[in-house]
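Trainee: give me coordinates for this.
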Amino acid sequence: MSPKTDVRSYTLAVSWEIMIIIYYPSPDHRSEHLDTSYGLLVLLELISPILANMHILGEDLVKALKLLADVPLIDGHNDFPYFLRGWYPDQVNTVDCQHMPIAHTDLERLSQGRVGGVFWSAYVPCPDANASNDFSVDVHHQCLRETLQQIDIIHGLIERYPKNLGLATTSTEVWNVFKSGRVASLIGVEGLHQIANSPGVMRNFHRLGVRYITLTHDSNNLYADSTNSTGPVHGGLSADGISMVKEMNRVGMVVDLSHTSIATQKHVLAVSKAPVIFSHSSCSSVTEHPRNSPDDVLDMLQRNGGVFMITFIRKSTDSINPCLERVADHVQHVGDRIGYDHVGIGSDFDGVMQTASGLDDVSKFPLLIAELLKRGVSEQSIRNMMGLNVLRVMDDVEQVSTAMEEAGEEVLSDKFEEIWDNKVREEVRKTRGVFD
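Mentor: Take a look at the predicted model:
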């Protein structure tokens, strides 16, 4: 047999194993189909995006798909709900989400990419990215309204596709949805501007299923400084911000530090009682960019017990050659610096126009896993990175919340405006028999 025939035979054999793993993710149903041609055309269509890389990745891709069948890969940040609102404003609740080539995300490619869980972002823009630090409640009312609409879009998406998606608010629910063959759907909110300066709104977001809130987006707010604003106003957290982080700890809302200033990151890591996450960030030591975090922040995150989720944003990945391999460099840097117990993935699919080449949509996650395997990253480290780390953080945050509740930590109250004048108060006194 010629070398060329050997390569062809090997590729076909490995390709067949990949198809079986994808079509039959449960090991119990896999072995009986390894020697049959059942569903060949369907399987070929499912894996066509990754077969193109077969000659390069080979056995590493097979191992990657096996890992993805065993542990949920959880993407820390996906803006598909905002894309739906932007591209299909009149069809948000009716458009077919099975196949949507114009987006980075659809249900078909989530299956191809063996995605186990997603934090769908209920993102809305800041009131004005160039505002002169106007933190008044009035300018945030529209943000609150639109955030509730985005949360509704996410719930509607889950309800429309119950065979593909399942709502998850705890690690146990993530596992249950994953084991049922669906994508565990979690919710994140991308900025405290979206709570309209109200701790009560934050608590209600939690009741609606939101499990993390990013402290800032592109502008400073009442609570914290952003990395993208014209300059800091608080020097990290404000006094209200310190109180809000404590309240998020008490409620069980994960604190997300992506988009925040370095001073904010260090301030939060010094005061938070619970582990935090960076839902979609990159490393300054790999690529210099204002959104990227330095090593001393990573060191503090290790002590905090949190997770740094690597994004696919091109400008954060590399200024010259933003590609899959450079994303892997960021993953390895975090793993080598503070351990693979503190690294994850947060793509930002559909939140940017383009992502790093080779990671062009949600079907490409197996290629990143295969690249890390090729580099010698251990399978257990990759399991941790794929999803076990963020699930641990969710558990730890819940435990801190329970402990704070049991300790009787005070609820952070809203600053309520007066709704009654003295005349109404006097009427209450008279009719209820209350006299001074």
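Trainee: can we go C-alpha only for contacts and neighbour counts from here?
Mentor: Noted.
Trainee: the residue nearest to V334 when sequence neighbours are not counted - how many residues pack around it?
Mentor: Among residues not flanking V334 along the chain, V343 sits closest, at 6.3 Å (CA to CA, 6 or more residues apart in numbering). When neighbours are defined as other CA atoms under 10 Å, V343 has 31 of them.
Trainee: sequence B follows; please return its structure for comparison with A:
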Amino acid sequence: MRKILSLALGAAMAFACSEKAVEVDYTQLTDEERLEIAKEIAKNTIIVDGHMDLPFRMYNQGNTMTGEVYDFINRQESGNIDYVRAMEGGMDAPFMAIYIPAGYQDRGGAKDLADTLIMMVERLATTWPDKIALAKSPEEIEANFKKGLLSLPMGIENAAAIEDDLSNVEYFYNKGIRYMTLTHGKDNLVGDSSYDDAETHGGLSEFGKEVVAEMNRLGMIIDVSHITDRTFFDVAEISKAPIVATHSSARKFTPGFERNVSDEVIQKIAEKDGMVMITFGGSFLDQAYSEKNTANRAHIATWLEENGLTRRDEAAQEYINEYMEANKPNVHVSKVAEHIDHVVKLVGIDHVGLGSDFDGVGDSLPEGLKDASMYPNLIAELLKLGYSRADIEKICYQNFFRVWKAVEAAAGK
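Mentor: Got it, this is the predicted structure:
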């Protein structure tokens, strides 16, 4: 049997090189054999990830305007991505999220922060031009892939970055921004956030409707992650182009969590020829994980109150670290594959992709998917579920490229 499986593995590896080769039934292979095939697929297939928060992590390192460049090129102990781990995992085009915390909506400075984060991403490309390049289109990502370069496309997370000036949408498009997440943690001038109970506008604001139309005109992808369902359906009604959730998972697995997308929302996204890019954070993937996290936070809050301490106190930090380590919930990479499989079964293989939220969800990432070196583990889980190489190529990049090009076509570009 071992010899037969080894022959099957060889046949599967040969499939990439010969159109006449017959793809084997990956479900019949061992986990080890599937992982080897997954590594080969990751190496030879473009992988696009819809959302990573590396720019804001670099910003928090404190070397923003000093001229010192964050050491992205070497393996880092912190964070979820660097050049080394990206190469190990076959990651080719991680979208750099230009993240604007909701606090900037009140105190100002949102556009300035966006400019700073964009500059920091640009600096990576100019510092290591033999390894990294910016990318503003599918064609540029493909060209960079052929040259062996890591592409860094960019998207804004939180339309607060444009402040109250519609012309800033075009300003950021011209700076290389190719999608914009309409809200983040709180309602803003554009629309309502799924994390905010205020329902300030009852959906998309009048200004938000102008923003959607302007994004359509420019060919900028509308990201519907973070918005309320009411805001989403307003966007879906108005947008003349496909829409994308760049980092959301399926609400089926987390009932009541509006930040994830419901089946009804997924179906409407597919109807608009868009896609859902499944995100990796544990609380997005599994209800039990989320509930355990909530219980842990409640326990810590009660303990602090009973002991008259704050999180800043040394004794509190020691207790919190020990308690959280002992009571940390777990979720496995296979759960990400389940979310992908749910979207596929609901609306088809053409409407799903990957949007990790690496560097944005702390230590809540699944076992087997802790950083950018581990994409082959996810591919192996998809092979185990019966997905073909062609299916995986769609999930990894072809679906997103189709949507991106359709958004450009709708703009007449």
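Trainee: quick one: TM-score?
Mentor: The TM-score (TM-score structural alignment, normalised by the length of the second structure) is 0.80; 355 aligned residues with a CA RMSD of 2.6 Å.
Trainee: quick one: contacts for S193 of the second structure?
Mentor: Contact analysis of S193 of the second structure by CA atoms under 8 Å, 6 or more residues apart in numbering lists 183-187, 199, 226-228.
Trainee: and which of the residues you listed is nearest to V69 of the second structure?
Mentor: H184 (27.5 Å; CA to CA).
Trainee: the closest one matches what in the first structure?
Mentor: Under the alignment by TM-score structural alignment, H184 of the second structure pairs with H217 in the first structure.
Trainee: tell me the secondary structure for that match?
Mentor: On the three-state scheme (DSSP: H, G, I helix; E, B strand; the rest coil), H217 of the first structure is labelled coil.
Trainee: that one touches C126, doesn't it?
Mentor: Yes: using CA atoms under 8 Å, H217 of the first structure is in contact with C126, at 7.0 Å.
Trainee: who has more neighbours out of the two?
Mentor: Between H217 of the first structure and C126, counting by other CA under 10 Å, H217 is the more crowded of the two (28 against 23).
Trainee: show me the contacts for the residue mapped onto S225 of the second structure from the first structure.
Mentor: Aligned counterpart of S225 of the second structure in the first structure: S258 (TM-score structural alignment). Applying CA under 8 Å, 6+ apart, we find S258 of the first structure in contact with 214-216, 277-281, 291.
Trainee: P127 of the first structure now?
Mentor: Counting by CA under 8 Å, 6+ apart, P127 of the first structure touches 139-140, 143, 193.
Trainee: out of those, which are buried?
Mentor: 140, 143, 193 (16 or more other CA atoms under 10 Å).
Trainee: ranges for the strands of the second structure?
Mentor: In the second structure, the segments counted as strands under DSSP state E are 48-52, 93-99, 132-134, 150-152, 154-157, 177-181, 221-223, 243-245, 275-278, 352-354.
Trainee: can you check which of those gets nearest to G362 of the second structure?
Mentor: strand 48-52 (11.9 Å).
Trainee: where in the first structure does that closest one align, residue-wise?
Mentor: Using TM-score structural alignment, strand 48-52 of the second structure pairs with 74-78 in the first structure.
Trainee: ok, average deviation of the matching stretch from the second structure?
Mentor: For stretch 74-78 of the first structure, the mean deviation from the second structure after alignment is 0.4 Å (mean CA distance after the TM-score superposition for the first structure).
Trainee: didn't the residue nearest to V334 of the first structure look like it was pressed against M385?
Mentor: Yes: applying CA under 8 Å, one finds V343 of the first structure in contact with M385, separated by 5.3 Å.
Trainee: state the distance from the equivalent of I266 of the second structure over in the first structure to C97 of the first structure.
Mentor: Aligned by TM-score structural alignment, I266 of the second structure pairs with L298 of the first structure. From L298 of the first structure across to C97 of the first structure, the span is 37 Å (CA to CA, to the nearest Å).
Trainee: higher neighbour count, those two?
Mentor: L298 (21 against 18).
Trainee: how about the contacts made by L113 of the second structure?
Mentor: Counting by CA under 8 Å, 6+ apart, L113 of the second structure has contacts 100, 161.
Trainee: should've said A125 of the second structure
Mentor: Taking CA under 8 Å, 6+ apart, we find A125 of the second structure in contact with 131-134.
Trainee: kindly recompute the last result at 6 Å.
Mentor: By CA atoms under 6 Å, 6 or more residues apart in numbering, the contact set of A125 of the second structure is 132-133.
Trainee: which residue in the first structure lines up with it?
Mentor: When the first structure is aligned by TM-score structural alignment, the residue opposite A125 of the second structure is I158.
Trainee: burial count for A103 of the first structure?
Mentor: Each residue near A103 of the first structure was counted by other CA under 10 Å, and the total is 17.
Trainee: please apply the same query to H55 of the first structure.
Mentor: By the measure other CA under 10 Å, the count of residues near H55 of the first structure is 12.
Trainee: report the separation between the residue lying closest to it once chain neighbours are set aside and S363 of the first structure.
Mentor: Leaving aside its sequence neighbours, H55 of the first structure sits nearest to T11 (CA to CA, 6+ apart; 6.9 Å). From T11 of the first structure across to S363 of the first structure, the span is 20 Å (CA to CA).
Trainee: which of these two has more neighbours?
Mentor: In this view T11 of the first structure and S363 are compared by other CA under 10 Å, and S363 has more residues nearby, 25 against 17.
Trainee: ok, the residue most central in space within the second structure - contacts?
Mentor: With distances taken as CA atoms, centre = their mean, G355 lies nearest the centre of the second structure, 2.4 Å away. For G355 of the second structure, the contact set (CA under 6 Å, 6+ apart) comprises 49-51, 246-247, 277-279.
Trainee: tell me the counterpart of it in the first structure.
Mentor: Aligned partner of G355 of the second structure by TM-score structural alignment: G346.
Trainee: check V169 of the second structure too.
Mentor: Checking with TM-score structural alignment, V169 of the second structure has M202 as its match.
Trainee: can you count the residues close to its match?
Mentor: As a burial measure, M202 of the first structure scores 23 neighbours (other CA under 10 Å).
Trainee: from E398 of the first structure, how far off is it?
Mentor: Distance from M202 of the first structure to E398 of the first structure, by CA to CA: 16 Å.
Trainee: V245 of the first structure now?
Mentor: 14 Å.
Trainee: R326 of the first structure matches what in the second structure?
Mentor: In the second structure, R326 of the first structure lands on K335 (TM-score structural alignment).
Trainee: can you count the residues close to that match?
Mentor: Look at K335 of the second structure: counted by other CA under 10 Å, it has 19 neighbours.
Trainee: please name the nearest non-neighbouring residue to it.
Mentor: That would be L285: by CA to CA, 6+ apart, it lies 6.5 Å from K335 of the second structure.
Trainee: trace that neighbour over to the first structure, please.
Mentor: With TM-score structural alignment defining the correspondence, L285 of the second structure maps onto T317 in the first structure.
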